[in-house]
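Novice: build the 3D model from these lines:
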Amino acid sequence: MTRIGFHASHEQFAPSRLLALVRDAERAGDDAALGAAADQWRQATAPGDVVWDLEQPEDFDRLSDPGDEDALRAAVLIGSDPRGMAERLARIAAVGFDELYVHHVGLDQDAFLARAASQLLPALRKALA
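Specialist: As a prediction, the model looks like this:
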């Protein structure tokens, strides 16, 4: 997911309005991340006790519910904030995992890899330290 930056200052907006604009922008990023997960990983919402018996992609489509936001968030780590994602990954690692593999479920892999290299991985190293 490509993140769109913006600049706003208290000279342009009252502090409460500025905070509301920033939060709206963050929600828009999270909505885009949720949309990518629903589009590309909707099969993650299929019931876990039956997926091993499914044979065709249509079977996953029939049993998945990309509109079930809670099921999608339970199956896929979704977010647009690299620091927040790094903290979530660090909590997972703290359980005792030796390795973490991070995969972007969206289609824009180049943007993800660039952002992971410049923001996510440094934040993850810091969170794990």
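
Novice: use CA for all of it now, contacts and neighbours both
Specialist: Fine.

Novice: where is the longest helix in the chain?
Specialist: Criterion DSSP state H: the longest helix present in the chain is helix 15-40.

Novice: quick one: distance of that one to the chain centre.
Specialist: Chain-centre distance of helix 15-40: 11 Å, with Cα atoms, centre = their mean, to the nearest Å.

Novice: so which bits of it are buried?
Specialist: For helix 15-40, the neighbour count (16 or more other Cα atoms under 10 Å) marks 18, 25-26, 29-30, 32-38 as buried.

Novice: give me the helices and strands touching it, please.
Specialist: Helix 15-40 sits against helix 69-75, with contacts defined as 3 or more Cα pairs under 8 Å, 6 or more residues apart in numbering; DSSP states H and E.

Novice: hmm, who's touching the helix it packs on?
Specialist: 34, 37-38, 42, 44-45, 66 (Cα atoms under 8 Å, 6 or more residues apart in numbering).

Novice: try 7 Å
Specialist: Contact partners of helix 69-75, identified using Cα atoms under 7 Å, 6 or more residues apart in numbering, comprise 44-45, 66.

Novice: looking at those residues, which is nearest residue 109?
Specialist: Residue 109 has its nearest neighbour among these in residue 44, at 19.7 Å by Cα to Cα.

Novice: I'd like the structure of this one too, to check against the first:
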Amino acid sequence: MTACGYFLSCEEFTPAQLLDQARLAEAAGFTHLAVSDHFHPWNEAQGSSPFVWGLLGALSQVTDLPVTTLVTCPTVRLHPAVTAQAAATADVLLPGGLRLGVGTGEALNEHILGDHWPPFAVRAEMLAEAVAVMRELFTGGQVSHRGVHYTVENARLYTPPTSRPLPVYVSAFGPRAAEAAAGFADGLVTMTPDRELIGRYRAAGGEGPVIGGVKVCWGPDREQAVGTVHRLWPSELLPGELAQVLPTPRHFEQATELVTEEMVASAVTCGDDPEEHVERLHGYAEAGFDEVYVGQIGQAQQGFFAFYREQVLPRLR
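Specialist: Below is the predicted model of the structure:
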């Protein structure tokens, strides 16, 4: 059975709102939480972007659910040794533990210190090395490393993770990336119910769970819900590598001028028909996902959680 979790979107909500959502999600019957890790939101309308590692500490005080980062980039903005220390501390604090979802990142968040933004092949190489460094640090032993991209000297986590080993899930959106992830990931992160991609991951030896997320917009007025998605998350419909290479929220706003409300209506589950919400989640289960995280777009959070508690989650069980 595919587990259903709730997706905390740091790009759209303040820390206080995210903590309220975590409480409401657990009370509604969601079994897991995921949280995004950004420096910038995708656009000005979203208007938020708290530091995920501070938020995870606060989450440890309001929920017992396991939490997964979807996803952290441990290669440019933060050195993998610093990311490892942050993840280990979060795992110790969270009653349900942390699962570290990682990816090659977006220029939107990673270019802020003036570092060169490498092409994907280099970023993938950096990610594999970063994961190896973090795994060694998670053991609690002293680590020295001189690799192609990272140097670590005499580093030791004196507060190592409770989870041994701490799971590291790797994000992949194409077949070759999924096959590469199978070689070093404890699980696969991908956002669309693509049977072929998951099959390539499994065929390449990937044995860990497959997890992903989906945005919805519950509301009694479907047309209004479509408008909310179009205003806040048109970036969900950008094709190809645009999401990885555009550097600022303003660039995303320019690119998403091409996204229409009709495109949103055909791609995103909006409104209050439980059949549509259940069908969307069943699509992930049928594709082979082990966990799927639902994120509610917009401020109608109380209504969303009541709707899922009463009309959606019971049917998924």
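
Novice: just the TM-score for the two chains, thanks.
Specialist: The TM-score (TM-score structural alignment, normalised by the length of the first structure) is 0.65; 99 aligned residues with a Cα RMSD of 2.1 Å.

Novice: after the longest helix of the first structure, which helix or strand is next?
Specialist: Stepping forward along the backbone from helix 15-40 of the first structure, the first helix or strand reached (DSSP states H and E) is helix 57-63.

Novice: which residues of the second structure does that next one align to?
Specialist: Aligning helix 57-63 of the first structure against the second structure (TM-score structural alignment) gives residues 249-255.

Novice: average offset between the matching stretch and the first structure?
Specialist: For stretch 249-255 of the second structure, the mean distance to aligned residues of the first structure following superposition is 0.5 Å (mean Cα distance after the TM-score superposition for the first structure).

Novice: tell me which residues in that stretch are buried?
Specialist: By neighbour count on 16+ other Cα under 10 Å, the buried set for stretch 249-255 of the second structure is 249, 252-253, 255.

Novice: now do stretch 286-295 of the second structure
Specialist: Taking 16+ other Cα under 10 Å as the criterion, stretch 286-295 of the second structure shows 287-295 as buried.

Novice: buried set for the lengthiest helix in the second structure?
Specialist: The longest helix of the second structure (DSSP H) is helix 120-138. Using 16+ other Cα under 10 Å as the test for burial, helix 120-138 of the second structure gives 123-124, 126-131, 133-138.

Novice: ok, back up a step: in JSON lines, list the buried residues of stretch 249-255 of the second structure along with distance to residue 87 of the second structure.
Specialist: Putting those into JSON lines (distance: Cα to Cα, whole Å) gives the following:
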{"residue": "249", "distance to residue 87 of the second structure": "27"}
{"residue": "252", "distance to residue 87 of the second structure": "29"}
{"residue": "253", "distance to residue 87 of the second structure": "32"}
{"residue": "255", "distance to residue 87 of the second structure": "34"}
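
Novice: rewinding a little: list the buried ones in the very next helix or strand once past the longest helix of the second structure?
Specialist: Sequence-wise, the next helix or strand downstream of helix 120-138 of the second structure (DSSP H and E) is strand 143-146. By neighbour count with 16+ other Cα under 10 Å, strand 143-146 of the second structure contains the buried residues residue 143.

Novice: what span of the first structure lines up against strand 143-146 of the second structure?
Specialist: Mapped onto the first structure using TM-score structural alignment, strand 143-146 of the second structure spans no residues at all.

Novice: now for that strand, which elements pack on it?
Specialist: Judged by 3 or more Cα pairs under 7 Å, 6 or more residues apart in numbering; DSSP states H and E, strand 143-146 of the second structure is in contact with strand 151-155.

Novice: same thing but 10 Å
Specialist: Helices and strands touching strand 143-146 of the second structure, by 3 or more Cα pairs under 10 Å, 6 or more residues apart in numbering; DSSP states H and E, are helix 120-138, strand 151-155.

Novice: out of those, nearest to residue 220 of the second structure?
Specialist: helix 120-138 (41.7 Å).

Novice: next, the angle from the closest one to strand 151-155.
Specialist: Angle between the axes of helix 120-138 of the second structure and strand 151-155 is 10 degrees (criterion: axes from the mean of the first three to the mean of the last three Cα atoms, to 10 degrees).

Novice: which strands and helices sit next to helix 120-138 of the second structure?
Specialist: The contact analysis (3+ Cα pairs under 10 Å, 6+ apart) places helix 120-138 of the second structure against helix 80-93, strand 98-102, strand 143-146, strand 151-155, strand 168-171, helix 175-181.
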